[in-house]
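# have a look at this prediction, sequence included:
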Amino acid sequence: MKQNSEVGHYIDMLKTPSVQVILLGTCFVLVMLFVHLGVSQSMDEALYASLQLNTDAPKWVADVLRDITALGSNTVLLFVAVVVVVGLAMHKQRNKAYTFALAVLLGLCIAFALKAGIDRPRPPLSQHNVDVYTQSFPSAHATLSTLVYFYLAYLLCHFSSHRKVNAFTYFAAAFLVFAIGLSRVMLGVHWPSDVLGGWFAGGSVVAICLYIIKWKQKLHISKTEPVQPKEQ
C-alpha cells in the first residue's frame, strides 16, 4: 500500500504544470544542445533513412502524408487558434483566451527565432516531397501542433468529468501530433530530432499556459476569500 501511495504521489507531481515546465523545458534544451553540438546527427541520419518514403510507394501514400502534414501548417493551426480564442471570449473565458493567444504567438516566436539562430540545414533537397522555406530546427509543425491540439484537448477535458472521454481526447491529440511529426520526416523535410525538439518546445509552452491559468485562478480565489476578523 505504501509503495502504491508513493507511485500515486509521483504521478500527481507529474500532473502539476510547474513540474511539467521543468521536465519538458529540460528535455528541449538537451535536444537543442545535442543538435547544436552535432551529437544527434548520426542517429538522425539513420532514422531519417529508415523512415524515408520509398520512391516506388503508391502516389496516394504521399498524398495522405501531405494531408496529414497540412493539419500542422501555420494556416490551419492559426485558423483553429482564432476559432478557439473567439469561442472562449464569447463564453466569458477571457483568461483562457488571452493565455492561449499569447501561447500561440510565443510558440511562433520561439520556433522561428530558434530556426534563425541555430540555422540547421534541412535534409537533402532531392528527398523533399513538399516545399519548405525556413531552416530545420525545430519543426514549426511539431511545435505549433503540440501547442494548439494539446491545449484544445485540455479545454475539452475541462468541460468533461468522464475519465474515459478525457483519456480518449488526450490520446487523439497525441496521435494527431505524432502523425504530423512523423509525416514531416517521411516527406523528407525534417530530421527526427527537429520533430522531437518541436514536441518538447510546444509541450513546454502548453505547460506554461496551464501554470499561468492555475496561478490566476489561485490569485482570484485569494482575492475573493473573506478576510477573517482578528480576535481581540
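Arrived safely. Keep in mind the model is a prediction, meaning the values are calculated, not measured. Residues are numbered from 1 along each chain as shown.

# drop to CA atoms for contacts and neighbour counts, all remaining ones
Will do.

# against Phe159, how distant is Lys214?
Separation of Lys214 from Phe159 (Cα to Cα, to the nearest Å): 16 Å.

# okay, these two: which has more neighbours?
Lys214 (14 against 9; other Cα atoms under 10 Å).

# give me the longest helix you can find in the chain.
Of all segments of type helix in the chain, defined using DSSP state H, the longest is helix 192-224.

# spit out the contact partners of the residue nearest the centre of the chain.
Ranked by distance to the mean C-alpha position of the chain (Cα atoms, centre = their mean), the top residue is Thr146 at 2.3 Å. Thr146 sits next to Ala174, Val177, Gly198, Trp199, Gly202, Gly203 when contact means Cα atoms under 8 Å, 6 or more residues apart in numbering.

# ok, structure two:
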Amino acid sequence: MPATRFSDLVRGMRDLRIATVPVLLMALLAGGIYTFVAVANDVSENELQRFDNGLLLLFRQPGDVSAPIGPSWVAQSVVEITTLGGYPVLVTLVTAIAGFLLVYRKFGPAIFMVAAIVSGTGVSHLLKIVYDRPRPDIVDHLVATHTASFPSGHATMSAVVYLTLATMIVRLVDDVAVRIYVILMAVLLTFMVGMSRIYLGVHWPSDVIAGWALGTAWACLSWLAVTALRALRARG
C-alpha cells in the first residue's frame, strides 16, 4: 500500500474515533440520567423494597443479620476497599494529581478535573438532602455513616473521580490496549466501592445503582463540556 494511502487511512480512522467518542459519551450520559431517574422514581414509590431487602440479606448469615457472609478477613478487606470511595482517599488523590498537573503547567486539565469533581460532590449532597432516604434498617451497619442514604455518595464520587481520571489518562496515550485497561480499571474500582457499601449494610442496593448512574453521567457531562469548549476555542 502506498505511503499516502496508508497515511490517509490512519487519518480517517483517527477522525472516525474523534467523531465516535462524543456519540458514546452522549449515549452514556443519557443512559445514566435515565437509570437514575427511573431508580429515584421507584424508590419514591417504594417499589424496590423487596429487591433491596433481598440483596442486603444475601450478604448476611442466615438467621443473623449482624454477621456478614464469609470469614472475618473478608469483612475487614471490604472495609478497606470502601475507603477507596471515601472523601479522605479521594481528596488526597485528586489533590496530588492536581498538584502534579499544576507543576507540569497543565492548567486546563487541572481546572477541569477539580471543577468536575467538586461540582459532582455538590450535586450528590444536594440530592441526598432532597430525597432524605433513611439508611437500611434490616441489617446491622458494619461502618459508621453520617448522611442520608440516596444516592450513595461513595458510588457516585468513585464513578466521578475514577472515570474522570481515566478519561484524562486515555487522552495521553494512543495504544488502544492501554486505553481499554485504564477504563476497565476505573470501572472495576467504581464497582468494588459500590458493592462494598451493600456488603457493609450501609446502603440499599438501589442507592448504589443510582450513585453509579449519576457518577457516570456526571463524568460524561463534564468531558462533553470540555470537548465543546475546545471545539469553540479551535474555531475562534
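Yep, that arrived. These numbers were taken from a predicted model, which means no experiment stands behind them.

# still on that earlier bit, other SSEs contacting the longest helix of structure 1?
helix 17-37, helix 41-51, helix 94-118, helix 140-158, helix 163-186 (3 or more Cα pairs under 8 Å, 6 or more residues apart in numbering; DSSP states H and E).

# residues in structure 2 aligned with the fourth one?
Read it as helix 140-158 of structure 1. The alignment of helix 140-158 of structure 1 onto structure 2 (TM-score structural alignment) spans residues 153-171.

# how far does that stretch sit from its chain's centre?
5 Å (Cα atoms, centre = their mean, to the nearest Å).

# which parts of it are buried?
Going by neighbour count (16 or more other Cα atoms under 10 Å), the buried part of stretch 153-171 of structure 2 is 153-168, 170.

# same check, this time on stretch 12-31 of structure 2
In stretch 12-31 of structure 2, counting by 16+ other Cα under 10 Å, buried: Pro22, Leu25, Leu28, Leu29, Ala30.

# excluding its backbone neighbours, what's nearest the fourth one?
Leaving out its chain neighbours, the residue that sits closest to Leu29 of structure 2 by Cα to Cα, 6 or more residues apart in numbering is Ala217, at 4.4 Å.

# any idea how far that neighbour lies from Ala115 of structure 2?
Applying Cα to Cα to Ala217 of structure 2 and Ala115 of structure 2 gives a distance of 15 Å.

# more neighbours, these two?
Between Ala217 of structure 2 and Ala115, counted using other Cα under 10 Å, the more crowded position is Ala217 (28 against 13).

# which position in structure 1 pairs with that one?
That one, Ala217 of structure 2, aligns with Ser204 by TM-score structural alignment.

# longest strand in structure 2, please.
Across structure 2, the longest stretch assigned as strand under DSSP state E is strand 64-68.

# following that strand in sequence, what is the next regular element?
Next helix or strand after strand 64-68 of structure 2 toward the C-terminus (DSSP states H and E): helix 72-82.

# mean deviation of the next helix or strand along the chain from that following helix from structure 1?
With elements assigned by DSSP H and E, the helix or strand that comes after helix 72-82 of structure 2 is helix 87-103. Once fitted to structure 1, helix 87-103 of structure 2 is off its aligned match by 1.5 Å on average (mean Cα distance after the TM-score superposition for structure 1).

# which ones are touching Val177 of structure 1?
Neighbours of Val177 of structure 1 in contact, by Cα under 8 Å, 6+ apart: Gly72, Ala142, Ser145, Thr146, Tyr149.
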